[in-house]
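Chemist: Here is my input; please provide its structure:
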Amino acid sequence: MASVSLTRVIEKMKLENLTPEIDVKHVKITQPDINRPALQLAGYFEHFDATRLQIIGFVEYTYMEGLTDETRREAYEKLMTYDIPCIVFSRDLKPDPIFLETAIRHEVPILSTKKSTSDFMSEIIRWLNVKLAPCISVHGVLVDVYGEGVLITGESGIGKSEAALELIRRGHRLVTDDVVELRKVSDDTLVGSAPDITKHFIELRGIGIVDVKALFGALSVKDTQTIDLVIRLEDWDKDKEYDRLGLEENYTEYLGNKVVCHNIPIRPGRNLAVICETAAINHRQKKMGYNAAKELYTRVQNSLAKRREEDEDDE
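Modeler: Have a look, this model is predicted:
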């Protein structure tokens, strides 16, 4: 099961640790969802998912303030007996001494953020959804071309890295070369990123390893990118029939998500960078409602209909 260390969460979200006595190094977050334990503080624990990150907002905080010390101890004790990864107080609210005492005794880390409850919830859910999403590694190159995430795949040595290098020289941005880590953020979205070891590096046969960020600057690289289009490079086969109109989309599937895929035959003289640019722009036009292939088909149909009408008039 994918997990994120609580230490990483604290660093990313800039949280204040109110219980430094508790060792948080071994605490893991395994759920991208969060929970606001208002019902649990009121005594209702049916369907309580204790593995989620717990957030105390202004409503929960004011409810806790209205309780007597005895009721607080009882409510806090019952809540802390569950295996909770951590509890975060939003709006820079501070827990009462009884809450802290109970948390330390049960070794439940208590954290604090200055953000509002809604802002913190949306930010932490979005970030955890990416970090805890199902992930696979695929062989290919991922480049941001005019805002479209283009995943270039194909057999080793076919020219993927060279195409990416030319795209970078033309002002586009590299996400990763050779190994692409794909995460399923939602049923419609795949996000690609680079392994930490190979980030910003490209391997060119005959030259070796090239640091793209050092050579072309910070604007030439990007950490993550959604996968919008797959371009599969393959050796030219004169006996194979290739799509020349593009009326119907072909798809490939990763982690259950379908992505538009173009099979591009390679032969000497073809400019792969220009082909990738054109494919990205054409895909963007289709998303905006314009399809060149359908426009050509409509023109042909209208021309044929016009000729039929003229023939009928001549008769």
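
Chemist: Please count neighbours and contacts with C-alpha atoms only from this point.
Modeler: Fine.

Chemist: mind checking how far the nearest residue in space to residue 2 that is not next to it in sequence is from residue 31?
Modeler: Closest residue to residue 2 in three dimensions, ignoring its sequence neighbours and counting by CA to CA, 6 or more residues apart in numbering: residue 132, at 5.5 Å. The gap separating residue 132 from residue 31 is 7 Å, by CA to CA, to the nearest Å.

Chemist: Next, the second sequence, to be compared with the first:
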Amino acid sequence: MQLKEFSVSLGELIQEFGFEVIYGPDGFDKIEITKDDINRPGLQLAGFFDYFDPNRIQIMGKVETTFVERFTPEMRLACFDKLFATQIPAMIISRNIDVFPECLEAAQKHGVPLLRTNEFTSTIMNAMVASLKVKLAPRITLHGVLVEIYGEGVLLLGDSGVGKSETAIELVKRGHRLIADDAVEIKRVSDKTLVGTAPEVIRHFIELRGIGIVDVRRIFGMGAVKLTEKVELIINLEAWEEGKQYDRLGLDGQTTSILDIAIPSLTIPVKPGRNLAVIIEVAAMNNRHKKMGFNAAKELQDRMLKEFGG
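Modeler: Next comes the predicted model:
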């Protein structure tokens, strides 16, 4: 499991949000954005740069524009010159506000792209932050299968040959959806949420030993696949070991940590005659019940204590 850092090009953001390019130096569309936050530079335009992060995209709205309108042209030029000298990746002007000549002059002097949008400042900031958090999210790639079962994202893990792909095909036949087989790219999009997807090159394909590569989308239809899904339950499939004690009540509340987020997990032993697809369906529904406040194992324990505990 190798954790990588990611970036997104400014050109991708311009295309995604339809920004108007007021000024762009040579190769500006290839500028790499590495921060998932946006800054409104009110304090910086007032001359306060303590703790300022120049790697964040800056955005000026009505408040910042009204503030610098009170300055003389010389003061405005000095403000923008000091801000752009930090080599910020880009400045965005919201609400289609007219660009100050001094702002354009400073941008050209320091080679900082100047963009504009007709969106409200808070609206475009929220949309960009949400997009950047996904694009720049910490991520790892795991060997496993990700399927959506009754709305629950279930990640199947286990040694090669244990039956993950065969189980996934059975689940797809039963009406559930495949997200990824073999390689699952998992992103931490918030402090509580992991989202999984398949690398584009193998998306919708699944490998079945004895048959080969199968295109799930073409065989079972578009309803059998999905691009992304939250990881809400991890099921570890392992070969049945005689004499090994397996959890029979489900009171332990096991979790598996991925990217520092604890995800509920189960270990299911595999042996001939067990219908894994049905077992995993029940596990997904049971996990959903637990999230909604009902724990069957705890309910049984409470009944037993009430009946026999005196």
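
Chemist: Quick TM-score on the pair, please.
Modeler: Once superposed, the chains reach a TM-score of 0.93 (TM-score structural alignment, normalised by the length of the second structure), with 306 aligned residues with a CA RMSD of 1.6 Å.

Chemist: Distance-wise, check the residue nearest to residue 2 of the first structure relative to residue 111 of the first structure.
Modeler: From residue 132 of the first structure to residue 111 of the first structure the distance is 21 Å (CA to CA).

Chemist: and if you look at residue 30 of the first structure?
Modeler: Residue 30 of the first structure is 18 Å from residue 111 of the first structure, by CA to CA.

Chemist: So which of the two has more stuff around it?
Modeler: For residue 30 of the first structure versus residue 111, neighbours defined as other CA atoms under 10 Å are more numerous around residue 111 (23 against 18).

Chemist: hang on, the more buried one packs against residue 91?
Modeler: No - Residue 111 of the first structure is beyond contact range of residue 91, at 11.4 Å (criterion: CA atoms under 8 Å).

Chemist: Name the residues contacting each of residue 132 and residue 31 of the first structure.
Modeler: Common contacts of residue 132 of the first structure and residue 31, defined by CA atoms under 8 Å, 6 or more residues apart in numbering, comprise residue 3.

Chemist: what's stretch 49-60 of the second structure in contact with?
Modeler: Under CA under 8 Å, 6+ apart, the answer for stretch 49-60 of the second structure is 33-41, 43-44, 86-94, 121, 125.

Chemist: equivalent range in the first structure for it?
Modeler: The alignment of stretch 49-60 of the second structure onto the first structure (TM-score structural alignment) spans residues 45-56.

Chemist: Show me which residues of the matching stretch are buried.
Modeler: Going by neighbour count (16 or more other CA atoms under 10 Å), the buried part of stretch 45-56 of the first structure is 49-56.

Chemist: Just these: which are in strands?
Modeler: Judged by DSSP state E, the buried residues of stretch 45-56 of the first structure include 53-56 as members of strands.

Chemist: Just give me the closest of those to residue 251 of the first structure.
Modeler: Closest approach to residue 251 of the first structure among those (CA to CA): residue 53, at 37.2 Å.

Chemist: need the strands for the stretch 51-200 of the first structure, in chain order.
Modeler: 53-56, 87-89, 110-112, 135-139, 141-145, 148-154, 173-176, 179-184, 190-193 (DSSP state E, counting those that start in this stretch).

Chemist: Output these as TSV; include the columns distance to residue 101 of the first structure.
Modeler: Converted to TSV, the strands of the stretch 51-200 of the first structure look like this (distance: least, CA to CA, whole Å):
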stretch	distance to residue 101 of the first structure
strand 53-56	17
strand 87-89	14
strand 110-112	11
strand 135-139	39
strand 141-145	50
strand 148-154	50
strand 173-176	47
strand 179-184	40
strand 190-193	42
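
Chemist: for the ones you listed, which one sits closest to residue 22 of the first structure?
Modeler: strand 110-112 (9.1 Å).
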